[in-house]
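>>> structural data only, the sequence is not supplied:
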């Protein structure tokens, strides 16, 4: 029968047989998305948006392939998604070409999202793509790490708002200062020369003016000279010698705030000296930093430094500054009301009278020295009845701001911010004051209104030359510069002597985003040294190490960072900065919870 069919209708027979023959031949499937790419290769947050370009080609195989081609994008996370309109395809001789730019207003869910190209062909109503390709995973949101006063779970509550000081007391701002006691080469004996006498005298003067000591560190250091030795014994002897001298000079050293330590075989202090050394060009300094940050051991770095032209002169001028013991003190003044004044204060608080035997300065001191926010609120509230002054309105507003920081209820938080803003408005009607503008700006920052906040903070800086105020105001302004994408400008905002790890971190962030990795490293290290439980300094060091392809260093610093904060832990899991090392077993090993002996 088949023979007869073949003889009578051979064409029909071939048509029936052709599909069977074709199905047995392995034809490679065309990868229509092979050339599809996104620029930049890693999506980044910049200012308030995510900007990228998608481009590529789709090969034309024949008149029927691809058939009715369509290309679209999907940006999706577990929380939300954006499906874009089809990308326009321009037909050429042998391919379709496409290039399209996108600007997305950033939303938090985008940080863990992926960008996927989806190719369709065939029926127009088709919902499942013919091919898919992930172009990018996550969004780099490094600028959003800037510390601006937001409260995060399992982290200390940031201090926000600035009280107006009477000038007698500045209880809200701590003051830090360094004093250097120098030694002869190889010696731990203190010679009371003019420089050392002045250092001790300046220290005593500082402690007299700032009697409440919060931190007192004595660090013995050694230069890399052979006469200084290779162990930390000389450095520790120097630190102990300074401690003994201070005790003999009637300087009180409270054990709970005093730290005695030594540093040796460490180029950290030398790097700090290089920063302020003006006899080297920027290019020459970069040579030094390239050695000091290459991750090699101390001895290897020492040999490499000696090969840099002019090192002998630099060593002769800087090494003597390392034969020393550095005293670092963080303290604040502690005045207050006497017994008689305290009694008058209590009478006034319990009385409905519109007068008081205490003046404005006495009331202000009472408010500033009272530790509990509830007591401050009572004092400043009473002051608004007694005095027409910016001080009580501003300071009561700060109390409201700090109470808002301590509540988890969003409605209560918003109510307290509203009350604080109303008080600041009343203060502004009495007089123009930089503290009022700063506090208005801080509330706007916490409410997410970055641009209006920046104007308030800028106006505040114009109104005063008070260095303590500027240090605080400019640090917040610098954090906003980071978020606004003005990274170079941000680095200029942090030209102050800070003591808080968050300020050092923000400074390092500004340098990192400006691609000045040497200064970024120094600032992140200072953040770590000022607060080892503050994980963001370690995270910054991990970012620099990842940028420099130092995988082992990055993993080491990242492990310290994620152990300090749950927020950092979650961020590190999706941060594209660590994409190159995320596939390694070592990366996921540091995220595994530790197992105790009893659990084994």
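Alright, I've got the coordinates. Keep in mind that this is a model prediction, so the values were computed, not measured. Numbers count the residues shown, from 1 in each chain.
>>> only C-alpha atoms from now on, for both contacts and neighbour counts.
Noted.
>>> list the contacts of residue 406.
If you count contacts by CA atoms under 8 Å, 6 or more residues apart in numbering, residue 406 has them with residue 157.
>>> strands of the stretch 1-150 of the chain, residue ranges please.
Assigned by DSSP state E, counting those that start in this stretch, the strands in the stretch 1-150 of the chain fall at 37-39, 45-46, 49-59, 70-76, 81-83, 90-91, 95-105, 114-120, 131-137.
>>> for residue 326, find the nearest of those.
For residue 326, the closest of the strands of the stretch 1-150 of the chain is strand 45-46, at 40.8 Å, according to CA to CA.
>>> which elements pack onto that closest one?
Packed against strand 45-46, as judged by 3 or more CA pairs under 8 Å, 6 or more residues apart in numbering; DSSP states H and E, are no other helices or strands.
>>> identify the residues contacting that strand?
Residues from elsewhere that reach strand 45-46 (CA under 8 Å, 6+ apart): 51, 106, 139-143, 483-485.
>>> likewise for stretch 120-135?
With contact meaning CA under 8 Å, 6+ apart, stretch 120-135 is reached by 31-33, 36-38, 41, 66-71, 114-119.
>>> which of these count as buried?
By neighbour count, with 16 or more other CA atoms under 10 Å, those hold 32-33, 36-38, 66, 69-71, 114-119 as buried.
>>> can you name the two of these that are farthest apart?
Farthest pair in the buried ones among the contacts of stretch 120-135, by CA to CA: 66 and 114, 26.0 Å.
>>> what sits against residue 370?
Residue 370 neighbours (CA under 8 Å, 6+ apart): residue 376.
>>> what comes up buried for stretch 149-162?
149, 151, 158, 160-162.
>>> just name the closest of those residues to residue 3, please.
Nearest to residue 3 out of these is residue 151 (CA to CA; 86.0 Å).
>>> let me see the contact set for residue 85.
Residue 85 touches 72-73, counting by CA under 8 Å, 6+ apart.
>>> same check on the one 4 residues further on?
In this structure, residue 89 makes contact with 70-71, 96-98, judged by CA under 8 Å, 6+ apart.
>>> gap between residue 162 and residue 387?
From residue 162 over to residue 387 the distance is 20 Å, taken as CA to CA, to the nearest Å.
>>> next up, a structure to set beside the first:
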């Protein structure tokens, strides 16, 4: 009897082993039958992240009822691996054995430097009802590299140009929009004058005071006042007088000669003469005479001690911003941007103005916080009725919209901006990314005509040629771009817009 039991046990064990071996082979075959698709068909940086969808097609009868299919994607770059929290999975008992199934899932990962050369890969696995993996597929390459074309949008970054661009809005007291930004002729002074004014009923003053003490620049406030009763009288008796006083304080005969002013300014910067030696007007003159950012910073630091105003704090912030843009050391750069942030907030603290609001957007742009940048530029745009300033704000809004992946919104903003080489390039870039190659070509060509020494519009034309498969035009325009700008030469080597051409001799010849 014992012998019979042993024979039966041996037969059962042998059958189980054979069955298991067969199952392993079948599971491996099942897992390998997965079809993985990327949507869109290439990874692209949008703002500060990379967003995409994966679609997995599984054949019918792939899973038994007690099995679960799981796909685990991850992104490898350099020596790093980014693992997604989400996985794609489906249970066999939910499927129809007579039809295949498609799974779709959206994924997002933060973009960090170095990812542009990385790879999106995945492994598929089939688990049993105890969630134990029966078999995994080999690592499957889904996509290579990340397209970062939207990051070419420009708001004055230094990218191999002959000179560093000047960033931010510098306030000039002679402009109507900067009315009320000075310490000695501020909106607070106008509010005091208006409070003492007896030409209109007391109850009619409140709306005017609310506008005077509220946000906005000179053009914005005056435009709002035009809708109020008694505006014509107030404008004649109060506003025009205030404007004349402002103009007189900025004009007239110089009390200090340019030579004397230069000597006094140098002494204030060195700390040998008190900061209140110069008038506010003389500080403004001295600032316009100083070519260097360091000298401007020293003067403005002294100026805010004795004449703290929306003007002095805003312009001090502009100095910090431009010094940060010229600083390679990351710690020093961030400290300068912190200083700029503080200065612009102090300027807005006096009264919220479009200069400081716009310049806050520049700080956020340099910190790569593009959504905060957009909010700041949008707020700046709402604080003015000046056509010139609105065009500047719209240009910035367009550039940020490109980076954030909203290309059609970018086109709308940039159509309202000045048609200079930078804005035309950004317009072309937005149209390329939204698929409008016709208008993009026109805008890149016009940008190139306005500044033939700029390599960026030729790079844009090369992008269009690559997307259209026009190899000859690609090489022609890429050569023009990289001979004008070394930054573009280095970028082209690893730009996945040109991935189909990287190994071709024509491309290699252009890059050499």
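Here it is on my side, so go on. Predicted model, so just to flag it, every value in this text is computed and none were measured.
>>> compare the contacts of residue 89 of structure 1 with structure 2 and list the overlap.
Counting by both residues aligned by TM-score structural alignment, their matches' CA atoms under 8 Å, these that remain in contact in structure 2 are residue 70.
>>> which one of the contacts of residue 89 of structure 1 is nearest residue 561 of structure 1?
Nearest to residue 561 of structure 1, judged by CA to CA, of these is residue 71 at 41.1 Å.
>>> so who does the closest residue to that closest one other than its chain neighbours touch?
For residue 71 of structure 1, ignoring the flanking residues on the chain, the nearest one in space by CA to CA, 6 or more residues apart in numbering is residue 119 at 4.7 Å. Contact analysis of residue 119 of structure 1 by CA under 8 Å, 6+ apart lists 32-33, 69-72, 129-132.
>>> next, format those as TSV and append distance to residue 3 of structure 1.
Output for the contacts of residue 119 of structure 1, formatted as TSV (distance: CA to CA, whole Å):
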residue	distance to residue 3 of structure 1
32	44
33	47
69	44
70	47
71	49
72	52
129	45
130	42
131	44
132	48
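>>> pretty sure residue 450 of structure 2 is touching residue 420, no?
Yes - using CA atoms under 8 Å, residue 450 of structure 2 makes contact with residue 420 at a distance of 7.5 Å.
>>> what lines up against the residue nearest to residue 71 of structure 1 once you look at structure 2?
When structure 2 is aligned by TM-score structural alignment, the residue opposite residue 119 of structure 1 is residue 124.
>>> and for residue 486 of structure 1?
Using TM-score structural alignment, the partner of residue 486 of structure 1 in structure 2 is residue 406.
>>> check residue 466 of structure 1 too.
Applying TM-score structural alignment, one finds that residue 466 of structure 1 aligns to residue 386 in structure 2.
>>> skip the chain neighbours and tell me the closest residue to that match.
Residue nearest to residue 386 of structure 2 in three dimensions, not counting chain neighbours: residue 219, with 6.2 Å by CA to CA, 6+ apart.
>>> now do residue 379 of structure 2
With sequence-adjacent residues excluded and distances taken as CA to CA, 6+ apart, residue 379 of structure 2 is closest to residue 357, at 6.6 Å.
>>> how many neighbouring residues does that neighbour have?
Residue 357 of structure 2: 26 surrounding residues under other CA atoms under 10 Å.
>>> distance of residue 470 of structure 1 from residue 206 of structure 1?
From residue 470 of structure 1 across to residue 206 of structure 1, the span is 21 Å (CA to CA).
>>> is residue 162 of structure 1 in a helix, a strand, or coil?
coil (DSSP: H, G, I helix; E, B strand; the rest coil).
>>> wait, what's in contact with it?
Residue 162 of structure 1 sits next to 172, 395, 398, 435, 438-439 when contact means CA under 8 Å, 6+ apart.
>>> most neighbours among those residues, please name it.
Among these, residue 395 has the most neighbours (other CA under 10 Å), with 31 neighbours.
>>> so that one touches residue 166, yeah?
No - using CA under 8 Å, residue 395 of structure 1 makes no contact with residue 166, being 11.4 Å away.
>>> max-length helix in structure 1?
Longest helix of structure 1, by residue count under DSSP state H: helix 410-430.
>>> and it against structure 2, how far off on average?
Taken over the aligned residues, the distance from helix 410-430 of structure 1 to structure 2 averages 1.9 Å (mean CA distance after the TM-score superposition for structure 1).
>>> helices or strands next to that helix in the packing?
In this structure, helix 410-430 of structure 1 packs against helix 390-405, helix 434-446, with contacts taken as 3+ CA pairs under 8 Å, 6+ apart.
>>> which residues does that helix contact?
By CA under 8 Å, 6+ apart, the residues outside helix 410-430 of structure 1 that reach it are 388-391, 393-394, 396-398, 400-401, 403-405, 407, 436, 439-440, 443.
>>> contacting residues around the match of residue 466 of structure 1?
Applying CA under 8 Å, 6+ apart to residue 386 of structure 2 gives the contacts 177, 219-220.
>>> among the residues you listed, who's most crowded?
Within these, residue 177 tops the neighbour count with 23 neighbours, counted by other CA under 10 Å.
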